[in-house]
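1. whatever this is, show me its structure:
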Amino acid sequence: MQAMILAAGFGTRLRPYTLIQPKPLFPILNRPLLHRLLDMLAAVGYRRIIVNCHHLATRVRDALGPYPGVICQYEPEILGTGGSLRMALNHLDDEPLLVMNGDIVHSIDPAALYEYHRCSGNMVTMAVHDYPRFNTVAVAHDRVLSFQPEPGVQRLAFTGIHVVEPQVLARIPEKSFFHIIDLYQELAGRGRVGILRVDGSFWRDIGTPEDYLQLHGELLAGTGEMSIAGAGKIRGNWLSAGDVHMADGVELCDWGCLGHGVRVGEG
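-> Next up, the predicted model:
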């Protein structure tokens, strides 16, 4: 199985933080999100994995150091999802490609989606769910009708995870910016874009600072007590990466993450 993680974007909704750190490298419980996604793919059998990069590309490339088998696809110009996937054809075998956004935290099974696609006869299979904030994909039964809301038609949200046949990507113009949804809309009109509902899976987007904070509040709920050097007190759900020290009289409440080497001083 082969997969691609999209990690080239600017992360404009997360500025100014993304001016110094690309969104896929934001820590999730003190580990880069990109590492978590790579581990997820490797654990279920993906052996060929591509990560594209453009914005702060050196940081992304450096983050792939612990993953020597991963292909880093540098894009001198931003190409959009379609242009990036077309460029990836240079690295792919003649089999379906799983595509995953690099800014989502989820429990969707990428192997199950891949197998469903292979048995479906679809040209594209999209993992979707009912998520009212993002419900913009018009569907009927197991097919996408349109990527624009239509009156009287059920709408679901695209999770940012899908599987596509390589011959679809070959139709994209080379070395140019391209919105992949433009091509998928054409295929949907011919009934060639299917869906797999994943409503029971955990899924969160870290597109904004508020989303990022809310995600950690959810993940840390119920984590229990932890040990930190020093005489401070902890009341709530906190996570420490280690080598953390709290001064006397400090009290941590609610929830949060403390990274390596953090010192919490008095006051």
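2. drop to CA atoms for contacts and neighbour counts, all remaining ones
-> OK.
3. and the contacts of stretch 206-217?
-> For stretch 206-217, contacts defined as CA atoms under 8 Å, 6 or more residues apart in numbering pick out 11, 13-14, 28-29, 103-105, 204-205, 255-256.
4. do the same with stretch 39-48
-> Here stretch 39-48 has contacts from 1-3, 69-71, 110-111, using CA under 8 Å, 6+ apart.
5. and it, how far out from the chain middle?
-> 15 Å (CA atoms, centre = their mean, to the nearest Å).
6. one more, for comparison:
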Amino acid sequence: MPDSLMLFSAGLGTRMGALTKDRPKPLIEVAGKPLIDHALALADGYGPLRRVANSHYRADQLQAHLAGRDVAVSHEEPRILDTGGGLRAAMPLLGDGPVFTLNTDMVWSGPNPLQLLADAWDPERMDALLLCVPLARAVGRKGAGDFSIAEDGQLFREGDFVYTGAQIIRTEELPEIEDEAFSLNVLWNRMSARGRLFGLPFPGRWADVGHPEGIRLAEEMIGADV
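-> Have a look, this model is predicted:
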């Protein structure tokens, strides 16, 4: 079972416009709480985990916010490494074996996504397990879905499921990638070709807070739960 969590928090936040002029996207507040704190609350709710966040844009602010909170920081310099390169750079802090990864520009309503992934993880069959939400319950999502999920749980490109930014993934192949900066799509494609890329439907609601309108929509979603 994974005992480490990678928090992707190094993005430039360009879709946020003026909101990220003076702060990194993970420190933008939703319902009075920075986005990265929403993600850390999920980790706290799951249980003990080695937690690592990557940083790049306005890294000093993120590092100051995380100081004393038992979160190691993997700083990416001089350029951002994307999800695959960022995860590989953080491996010395994360340790060996499969890891949870969690995007920090999402807000959730429903069961703890980390617990759902842990309960469904089957290392005998899976190299990655991606948590996906039906497009109809993807609040703030702009555009089509990402994947379809077969009856046996295998994940395939194109369909009405949206990747939520939460997954369990094996990391052994990361050192084989030659590029310094690369997306985890490179690994997913390899895993899919072997029939070892799986998806799990999320039964709750999920909000994309990668754009300014997403803040209001996420707050309305959270408010509806109160």
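7. quick one: which of the contacts of stretch 39-48 of the first structure is most hemmed in?
-> Counting neighbours by other CA atoms under 10 Å, the top entry in the contacts of stretch 39-48 of the first structure is Ala3, with 24 neighbours.
8. okay, now the aligned residue in the second structure for Asn122 of the first structure: neighbour count?
-> In the second structure, the residue matched to Asn122 of the first structure (TM-score structural alignment) is Met126. Here the count is done by other CA under 10 Å, and Met126 of the second structure has 21 residues near it.
9. could you check how far Met126 of the second structure is from Ser192 of the second structure?
-> Using CA to CA, to the nearest Å, Met126 of the second structure is found at 10 Å from Ser192 of the second structure.
10. before we move on, what about Leu66 of the second structure?
-> 35 Å.
11. and what of Asp179 of the second structure?
-> For Asp179 of the second structure relative to Ser192 of the second structure (CA to CA), the value is 20 Å.
12. for Glu219 of the second structure, same thing?
-> 35 Å.
13. my guess is Tyr163 of the second structure is in a strand, correct?
-> Yes - Tyr163 of the second structure: assigned to a strand according to DSSP: H, G, I helix; E, B strand; the rest coil.
14. could you pull up the residues touching it?
-> 130-133, 145-147 are the contacts of Tyr163 of the second structure under CA under 8 Å, 6+ apart.
15. do that again at 6 Å, thanks
-> Neighbour list for Tyr163 of the second structure: Cys132 [criterion: CA atoms under 6 Å, 6 or more residues apart in numbering].
16. quick one: map it onto the first structure.
-> Aligned partner of Tyr163 of the second structure by TM-score structural alignment: Phe158.
17. one more: Arg205 of the second structure?
-> Using TM-score structural alignment, Arg205 of the second structure pairs with Phe202 in the first structure.
18. was I right about that match contacting Ser107?
-> Yes - using CA atoms under 6 Å, Phe202 of the first structure makes contact with Ser107 at a distance of 5.2 Å.
19. which of these two has more residues huddled nearby?
-> Ser107 (13 against 10).
20. was I right about the more buried one contacting Arg204?
-> No - using CA under 6 Å, Ser107 of the first structure makes no contact with Arg204, being 9.6 Å away.
21. average gap between the helix or strand hosting Gln73 of the first structure and the second structure?
-> In this structure, Gln73 of the first structure sits in strand 71-74 according to DSSP states H and E. Comparison of strand 71-74 of the first structure with the second structure after fitting gives an average deviation of 0.6 Å (mean CA distance after the TM-score superposition for the first structure).
22. run the chain-centre distance for that strand.
-> 17 Å.
23. in the second structure, which residues correspond to the helix or strand just after that strand?
-> Sequence order places helix 80-88 as the next helix or strand after strand 71-74 of the first structure, per DSSP H and E. Mapping helix 80-88 of the first structure onto the second structure (TM-score structural alignment) gives residues 82-90.
24. ok, average deviation of the matching stretch from the first structure?
-> When the first structure is overlaid, stretch 82-90 of the second structure sits 0.6 Å from its aligned residues on average, using mean CA distance after the TM-score superposition for the first structure.
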